[in-house]
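Structure for this input, please:
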Amino acid sequence: MPVFGVCLALAASAATPPVFVPVERFTLAWTHSIEKVRWEEDYAVVASTTAGQPPVLRALGARVRGSAAGMEPPDDAVLRNGWYEYTPHMWSPQGLRLTRSPYTADYAWCVGGQCVPLGQWLPSDGGVTLLTPCVQPPATAR
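Sure, this is the predicted structure:
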């Protein structure tokens, strides 16, 4: 049985091998660098509906702690306990391009209510980190 997860890779560095993180559900969180507003997005890694294809990344929900210039929540967002909650309209992205700067706090990687900086999985090179759904590579299988 394949083990689903995400592969993290530095877009600018083919020399750094991707890091496999075994996870089926996770939350990415960050604080907007200028507006200082917290943003959280929930994802699941699920099997493709097409046989033989790699898994896909499914956006499950998102929350924004308030609103600010250029960060308006969508029209269908609901305000609950200070968070605008909504379901993203992009349901099945093939991956995410995460811009990571040395001048801002790193993304928080959250699983089961526990959050750590994304840098604990893959240090930033100050550029873009690619997050893609994947299956555990054979070399790291136990």
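
drop to CA atoms for contacts and neighbour counts, all remaining ones
Will do.

Name the residues of stretch 74-85 that are buried.
77, 83, 84, 85 (16 or more other CA atoms under 10 Å).

can you check stretch 29-39 too?
For stretch 29-39, the buried set under the neighbour-count rule, 16+ other CA under 10 Å, comprises 29, 30, 31, 38, 39.

now swap in stretch 14-22 and tell me
So stretch 14-22, judged by 16+ other CA under 10 Å, has buried residues 18, 19, 20, 21.

can I get these in a markdown table with secondary structure and distance to residue 125?
Formatted as a markdown table, the buried residues of stretch 14-22 follow (DSSP: H, G, I helix; E, B strand; the rest coil; distance: CA to CA, whole Å):
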| residue | secondary structure | distance to residue 125 |
| --- | --- | --- |
| 18 | coil | 13 |
| 19 | strand | 14 |
| 20 | strand | 18 |
| 21 | strand | 19 |
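
another one to check against the first:
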Amino acid sequence: MIGLCLGLAGVVWAQLPISTFTLAWNHTIEKIRWEEDYRVTELGLLLGEARVRGTGAGMDIPQGAQLKNGSWHYHRQLPPLQPLKLGRTPEAGDFELCFDDSCHLMSKWVGAPNARDAAIELWTCTSN
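Here you go, the predicted model:
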């Protein structure tokens, strides 16, 4: 069974047996929530719908986005991401992984963001 691996440079720090998830975070300056829905596939992580609750510094609403329930909803056409690389520092706060109707800080599985490991990667892997 495929699942989601979290780590860096191919070293697995945590493994989750999930097939879909939402990656969520707050913009470091504007404090506006962003959400991206992903599907875990054998080819990599496929981005589905994305949402943002507003605009601000470096936060333009993509062309074709639609405002629904206070968020701009849009789709971007990207190839499967393998890995998905994320910056993760104490100053920026933590990402959330949402699945099975609940959200959890990424630190639940990989520890709090720190200056030494200022990045993390997510990729499709085989779960045990």
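
And the TM-score between these chains?
TM-score for the superposed chains, counting by TM-score structural alignment, normalised by the length of the second structure: 0.88, backed by 125 aligned residues with a CA RMSD of 1.7 Å.

sorry, back to before: list just the nearest of the buried residues of stretch 29-39 of the first structure to residue 115 of the first structure.
Closest to residue 115 of the first structure out of the buried residues of stretch 29-39 of the first structure is residue 29 (8.8 Å), distances taken as CA to CA.

one step back: looking at the buried residues of stretch 74-85 of the first structure, which are in strands?
Mapping the buried residues of stretch 74-85 of the first structure onto strands (DSSP state E) picks out 83, 84, 85.

so the first one touches residue 65, yeah?
Think residue 83 of the first structure. Yes: contact criterion CA atoms under 8 Å: residue 83 of the first structure and residue 65 qualify, at 4.4 Å.

Contacts made by stretch 8-23 of the first structure with the rest, please.
3-7, 45, 121-122, 124-125, 127-132, 134, 136-137 (CA atoms under 8 Å, 6 or more residues apart in numbering).

Quick one: the helices in the second structure, in order.
Taking DSSP state H as the test, the helices found in the second structure are 107-110.

Spatially central residue in it, please.
Note on the second structure: the residue nearest the mean C-alpha position is residue 23, at 3.0 Å, using CA atoms, centre = their mean.

The first structure: which residue goes with that one?
By TM-score structural alignment, residue 23 of the second structure lines up with residue 28 in the first structure.

For its match, which residues are in contact?
40, 41, 42, 107, 108, 109, 110.

Go through these and say which is closest to residue 57 of the first structure.
Nearest to residue 57 of the first structure among the contacts of residue 28 of the first structure, with distances taken as CA to CA, is residue 42, at 10.2 Å.

quick revisit: I'd like the buried residues of stretch 29-39 of the first structure as TSV, with distance to residue 93 of the first structure appended.
Listed next are the buried residues of stretch 29-39 of the first structure as TSV, based on distance: CA to CA, whole Å:
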residue	distance to residue 93 of the first structure
29	17
30	19
31	22
38	22
39	18
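
Near the residue nearest to residue 117 of the first structure when sequence neighbours are not counted, how many other residues are there?
Take residue 117 of the first structure and drop its neighbours on the chain: the residue closest to it by CA to CA, 6 or more residues apart in numbering is residue 108, 4.6 Å away. Per other CA atoms under 10 Å, the neighbour tally for residue 108 of the first structure reads 19.

what residue of the second structure matches up with residue 108 of the first structure?
Using TM-score structural alignment, residue 108 of the first structure pairs with residue 96 in the second structure.

With residue 76 of the first structure instead?
Residue 76 of the first structure maps onto residue 64 in the second structure, by TM-score structural alignment.

before we move on, what about residue 6 of the first structure?
Checking TM-score structural alignment: residue 6 of the first structure goes with residue 4.

got a list of what its match touches?
15, 16, 17, 18, 19, 40, 122, 123, 124, 125, 127.

which of these does the first structure keep?
Contacts conserved in the first structure for the contacts of residue 4 of the second structure, counting by both residues aligned by TM-score structural alignment, their matches' CA atoms under 8 Å: 15, 16, 17, 18, 40, 122, 123, 124, 125.
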